[in-house]
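**Q** what follows is a predicted protein model with its sequence.
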Amino acid sequence: TCSPSRSPIPVARPQPHHDHIVVLRRCAARARQVHARALRAGARQPRLWNALARAYASDGAPRLALLACLHMPVRDMYSFPLAFRLCSRLSAFREGLCLHAHLHKLGLAAHVHSLNALLTMYFDGGQQESARRVFDHMPQRTVASWTALLVGLERHSRVHEAMQVFCDMLGAGVTPDEAALVGTLSACTHCGCLEFGASVHGHSVVRGLGLDLVALGTSLVDMYAKSGAIHISRTIFERMSRRNVLSWSAMIGGLALHGLGLEALELFHEMMEVGLKPTAVTMTNVLTACSHAGFVEEGWKCFALVKEGFGIEPTIEHYGCMVDLLGRAGMLAQALEFVEMMPVEPSGVIWRSLLGAASTHGDLKMGELAMNRLALLEDPAAGDYVMLANLYAKLNCWEDVGRVRTRMNDSKVRKVSGYSSLELDGIVHKFVVGDRSHLQSDSMYEMLGAMNRVCLENSNAKCCYNRSSELKTSRFVSLEQLDEFSRSF
């Protein structure tokens, strides 16, 4: 039970000896012995109970540490930060709410370190609005307060809000620390805001935070790679004075993402030469590189290394990479055999990968099998129906195409329109085919019309409108024009 205002420990006058606190600081393993003595003596001094809770926590006994926090006869301002962190670690959010109430009852609600820990606890418990209210009502804020809010928002995919917090932080005259910079870069990575990420990079340089900070350097490598600037990413990686396995994994993943499979594999071998052991994420990136580059034999070797070479239990992601590798190579029979021999139950992602490969290579039997297996696990998405319809269309099975479209409509599944995006002045603008909702759409279509006329004059039909539209219906012949449309903006 959790009742911070009451304690099952009997109240008594004797005060604990100073020696108990010294023992706890020097030897956390003696915590149980000191705890028993404190109970027998009816100890009430907060300093002793705080030391006891910290000793339990450092000795790998977080539950006992939290119990010590909950059963404290008397608490002070130093009791709550650890207690809130323990509630986060153990997902003991009901107890955290009780402690929050007791914090107010004791008149300690202005203690910034307690509120910082409380803010993080609410984010860990998924109570984002409660976390925001804690921040908004803080009488004073430290850099840790801003960082906790920023990181919490980013972890819950509220990336634009996290980026705004970074701007507000600078506006309030607070200098971001490494954790705040890393959190902001992660937000930029998720929404593809290269320009904003580059400005964060510039801010770190001005502050004198160099690439000797591994976490910051790794975040920059990841942000630039996933935002399309792979050459900048590689340059930063090469200039990092210290790298850990996350740094190598990020760079390998970035190269794989850009189809630079050979470079990714070379970097992987270089990583092993320096004596670093890859993680499960590293091997996923390596297998992805093999898949994108079409290195089937090398892919099999790397997959064998996952368990036999590095002692990593293969995950569904590793199996998925192998299915994708075989599917891209047109080895659909081998891919199906691999799926059927997997020691784990194939997920929808596995069957979706096989469906995509079947659609690409025109294997009707495999495509129908993959779609049926996928439908047994989850409701097919719009893209799944589209892949199957495209497969039928490729084989001129038009009645089946209509049947798939009807099934898609009956399921009330709608295809999500493809879009192109462009970042300008820190804002990401999205453009959909035939879109006229943008405030500057008239200017953009005027520019695009001028571009179209130039293309026609030079007989470059690839970048032109469908002539039947006569520049009025705003209909494009392919998604390639989307990029030109966004660039005209």
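**A** Looks like it came in fine.
**Q** from now on I want contacts and neighbour counts done on CA atoms only, so please keep to that.
**A** Fine.
**Q** can you get me a residue count around the nearest residue to S291 once chain neighbours are set aside?
**A** The spatial neighbour of S291 that comes closest, neighbours along the chain excluded (C-alpha to C-alpha, 6 or more residues apart in numbering), is L325 at 4.2 Å. By other C-alpha atoms under 10 Å, the residues close to L325 number 28.
**Q** where does L325 fall, secondary structure wise?
**A** If you go by DSSP states H and E, L325 is part of helix 316-328.
**Q** list the buried residues of the longest helix along the chain.
**A** Identified as the longest helix of the chain according to DSSP state H is helix 441-457. For helix 441-457, the neighbour count (16 or more other C-alpha atoms under 10 Å) marks 444-445, 448-449, 451-452, 455-456 as buried.
**Q** now do stretch 169-179
**A** 169, 175-176, 179.
**Q** same check, this time on stretch 419-434
**A** 420-422, 431-433.
**Q** name the element A250 belongs to?
**A** Counting by DSSP H and E, A250 is found in helix 245-257.
**Q** then S130?
**A** Assessed by DSSP H and E, S130 sits inside helix 128-136.
**Q** now for that helix, which elements pack on it?
**A** helix 112-124, helix 143-155 (3 or more C-alpha pairs under 8 Å, 6 or more residues apart in numbering; DSSP states H and E).
**Q** need the ones you listed in TSV (columns: distance to S233).
**A** Compiled in TSV, the helices and strands packed on helix 128-136 are given as follows (distance: least, C-alpha to C-alpha, whole Å):
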stretch	distance to S233
helix 112-124	31
helix 143-155	22
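**Q** any chance of TSV for those, columns distance to L376 and mean neighbour count?
**A** Converted to TSV, these look like this (distance: least, C-alpha to C-alpha, whole Å; neighbours: other C-alpha atoms under 10 Å):
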stretch	distance to L376	mean neighbour count
helix 112-124	34	23
helix 143-155	32	22
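**Q** ok, back up a step: list the buried residues in the helix holding L325.
**A** 316-328.
**Q** same deal with stretch 288-306?
**A** 288-296, 299, 302-303, 306.
**Q** next one: it to chain centre, how far?
**A** 24 Å (C-alpha atoms, centre = their mean, to the nearest Å).
**Q** against that first model, consider the following:
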Amino acid sequence: MTRIQINKRQFADSFDKLKNLVEKLGSHYNLLNQILAHSITIGIFHHSNFACRLLNAYKKISKLVEARKVFDEMPDPDVNCWTSLQNLYLNIKQPTKALLLFSELIVSGLPKPDSHSVVAALSACARTKDLISGSIIHGMVYKYLEKPRPSVHNALIDMYGKNQRIDLAQRVFSGIDFKDVAIWTSLLNGYLLNVDIESAKRVFDEMPQRNVVSWTAMIVGYVRKKNPVEALELFTRMRNEDSGEECNPTTFTIVALLSGCADIGALNLGSSIHGYVNKRSGFVSDVAVNNGLIDMYGKSGNLDSAVNLFNGIRKKDLFTWTSMISGLALHGRGRYALLVFDSMVESGMVPNKVTFLSVLSACSHAGLVIEGERLFENFVNRYRMKPQIEHFGCMVDLFVRAGCLEKAMRLIEGMPMKPDAVIWRSLLVACLGHGNLELAEIVGKKILELEPHDDAVYVLLWNLYRSKNKWEDALRAMKMMRDQRIKKTPGCSWVELNGVVHEFLAEAPGHHLSVDMMVVLDGMVKLSKLDADQLFFVT
């Protein structure tokens, strides 16, 4: 490469000016390219400090080709340049290449890895679930880093947790002298990822200090574990115990809480969170929060509020449209859901598989068989999407709700994948409703082949035989259930009263007012047995 010779003063002036331009205009791709060309022309590109700034500028705008070209042209890239390129690969979701780059760094033997490059490599191992490479890098920590930064310990705990080795994560944690809140939170997340909610709670309670990340992690853990009541109680604790700025709820916190309210239909609590959102200006225009509110109101029975929120959002994303369609589907407003779907397509938004699942569900709840079949055909032929088992299940549900049992059976038999017990169970319930004993027996056997300990199948078959006065068959179904020592799974429900969510589990008198409730229930039963005249005098 031919370089233009310039004196030291010109070099210094150009160097400083271009460095400032890189920092100020690094987000502008075309201007950045001009800076690169000019640096080559005046011969200062190969200055490692300047080239590294260029590399970082390209990294910020995720331009891999240009960043890699700058890196490859550098005569002696320092460890910062290697790490910048590693982080770029991580940013564009190519963790395998980030790990390979770290391997090149080790093999080259030129710059010595530092804490930042090790953290990037461990992050790559966490994302690729590469426990072997992660363990090797763990060994390198002791070789290359005399005093590893807390970020290295944090990355190690995170890597082991995401590789399902929480025991090793705990061992790393126990060996750390100084544990900051990030390290505690990484261990907490490790237990949550390994679905060990009790150990996660123990870690959370032992934390000397908590921030919004740790609070939110625990709240999300409870929501994913289908313990929304605990999640909502924890949010109350969060607001009461930690009033500092670092513990103010984030978008992730609010969305998780709204998801918990939606799961149990806690409308009053969801509305109170909506009130909190309205008081915080940063949340009012947040699309994710508004989407969560639409979902919560739709699932909690307040469709009008969901519609009002939806109409008030100017910039709707795909989840906004899908949440509204899903809410309409739950309320049996199939034709309105189809209108919203058509409006979404007209706006230029391309539906995804979740959107189609919602609109097919809307057709199912409203009995729109023809419309559902048309949408399913468009899903496959127009949008070139491959239906998943959930979409077939939705179509089966559509057919059985309309009484088209044979049609549903043909669809199941023609599925490209093996039908699961959920699909067969949907058909079995329809057989019970339509009294189709012959098909019910076939379907029941299919379910028991997949899930031999499914108590619901035995109960459904017993109900079906009993409705046909086939008592011998009904008793045989119950005997099979007893012989295999299968117990009926107790039902669970939630009721919200005066802002408090009460959980009830069948056959488990665990509620603190269960004795009082049984007295009232017993009284109601006795009253129901009185005739009208007796009831008049009692009241």
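**A** On my side now, so go ahead. Fair warning: this is a prediction, and the values are worked out from it, not measured in the lab.
**Q** just the TM-score for the two chains, thanks.
**A** The pair, once superposed, lands on a TM-score of 0.78 when counted by TM-score structural alignment, normalised by the length of the first structure; 444 aligned residues with a C-alpha RMSD of 3.7 Å.
**Q** follow-up on the earlier one: how big is the offset of the longest helix of the first structure relative to the second structure?
**A** When the second structure is overlaid, helix 441-457 of the first structure sits 5.0 Å from its aligned residues on average, using mean C-alpha distance after the TM-score superposition for the first structure.
**Q** which secondary structure elements does that helix contact?
**A** helix 480-488.
**Q** separation between the counterpart of H331 of the second structure in the first structure and A110 of the first structure?
**A** Aligned counterpart of H331 of the second structure in the first structure: H258 (TM-score structural alignment). Distance of H258 of the first structure to A110 of the first structure, given as C-alpha to C-alpha, to the nearest Å: 49 Å.
**Q** contact partners for the match of H331 of the second structure?
**A** By C-alpha atoms under 8 Å, 6 or more residues apart in numbering, the contact list for H258 of the first structure reads I230.
**Q** just M169 of the first structure next, same as before
**A** So M169 of the first structure contacts 146, 175-176 (C-alpha under 8 Å, 6+ apart).
**Q** and if you look at V369 of the second structure?
**A** V369 of the second structure makes contacts with 363, 398-399, 402, as judged by C-alpha under 8 Å, 6+ apart.
**Q** do that again at 7 Å, thanks
**A** Residues in contact with V369 of the second structure (C-alpha atoms under 7 Å, 6 or more residues apart in numbering) are 363, 398-399.
**Q** trace it over to the first structure, please.
**A** So V369 of the second structure corresponds to V296, using TM-score structural alignment.
**Q** need the residues that contact the helix or strand encompassing K430 of the first structure.
**A** Element membership of K430 of the first structure [criterion: DSSP H and E] is strand 427-432. Applying C-alpha under 7 Å, 6+ apart, the external contacts of strand 427-432 of the first structure come out as 193, 417-423, 486.
**Q** farthest-separated two in these?
**A** C193 and S417 (21.1 Å; C-alpha to C-alpha).
**Q** and the two? Which one has more around it.
**A** C193 (25 against 8).
**Q** aligned partner of the more buried one in the second structure?
**A** Aligned counterpart of C193 of the first structure in the second structure: A266 (TM-score structural alignment).
**Q** assign the closest residue to that match other than its chain neighbours to helix, strand or coil.
**A** Spatial nearest neighbour of A266 of the second structure, excluding adjacent residues (C-alpha to C-alpha, 6+ apart): E496 at 5.9 Å. Recorded secondary structure, E496 of the second structure: strand (DSSP: H, G, I helix; E, B strand; the rest coil).
**Q** name the single longest helix found in the second structure.
**A** Per DSSP H, the second structure has its longest helix at helix 8-25.
**Q** pull up the aligned stretch in the first structure for that one.
**A** Under TM-score structural alignment, there's no match for helix 8-25 of the second structure.
**Q** can you give me the buried ones in the helix or strand following that helix?
**A** If you walk from helix 8-25 of the second structure toward the C-terminus, the next helix or strand you reach (DSSP H and E) is helix 29-41. For helix 29-41 of the second structure, a neighbour-count test (16+ other C-alpha under 10 Å) marks 32, 35-36, 39-40 as buried.
**Q** helix 29-41 of the second structure to helix 8-25, inter-axis angle?
**A** 160 degrees (axes from the mean of the first three to the mean of the last three C-alpha atoms, to 10 degrees).
**Q** counting contacts, what elements does the helix or strand following helix 29-41 of the second structure pack onto?
**A** Moving toward the C-terminus from helix 29-41 of the second structure, the next helix or strand (DSSP H and E) is helix 48-60. Helix 48-60 of the second structure sits against helix 8-25, helix 64-73, helix 79-91, with contacts defined as 3 or more C-alpha pairs under 7 Å, 6 or more residues apart in numbering; DSSP states H and E.
**Q** what packs against the second one?
**A** Judged by 3+ C-alpha pairs under 7 Å, 6+ apart, the packing partners of helix 64-73 of the second structure are helix 48-60.
**Q** then the first one?
**A** Judged by 3+ C-alpha pairs under 7 Å, 6+ apart, the packing partners of helix 8-25 of the second structure are helix 29-41, helix 48-60.
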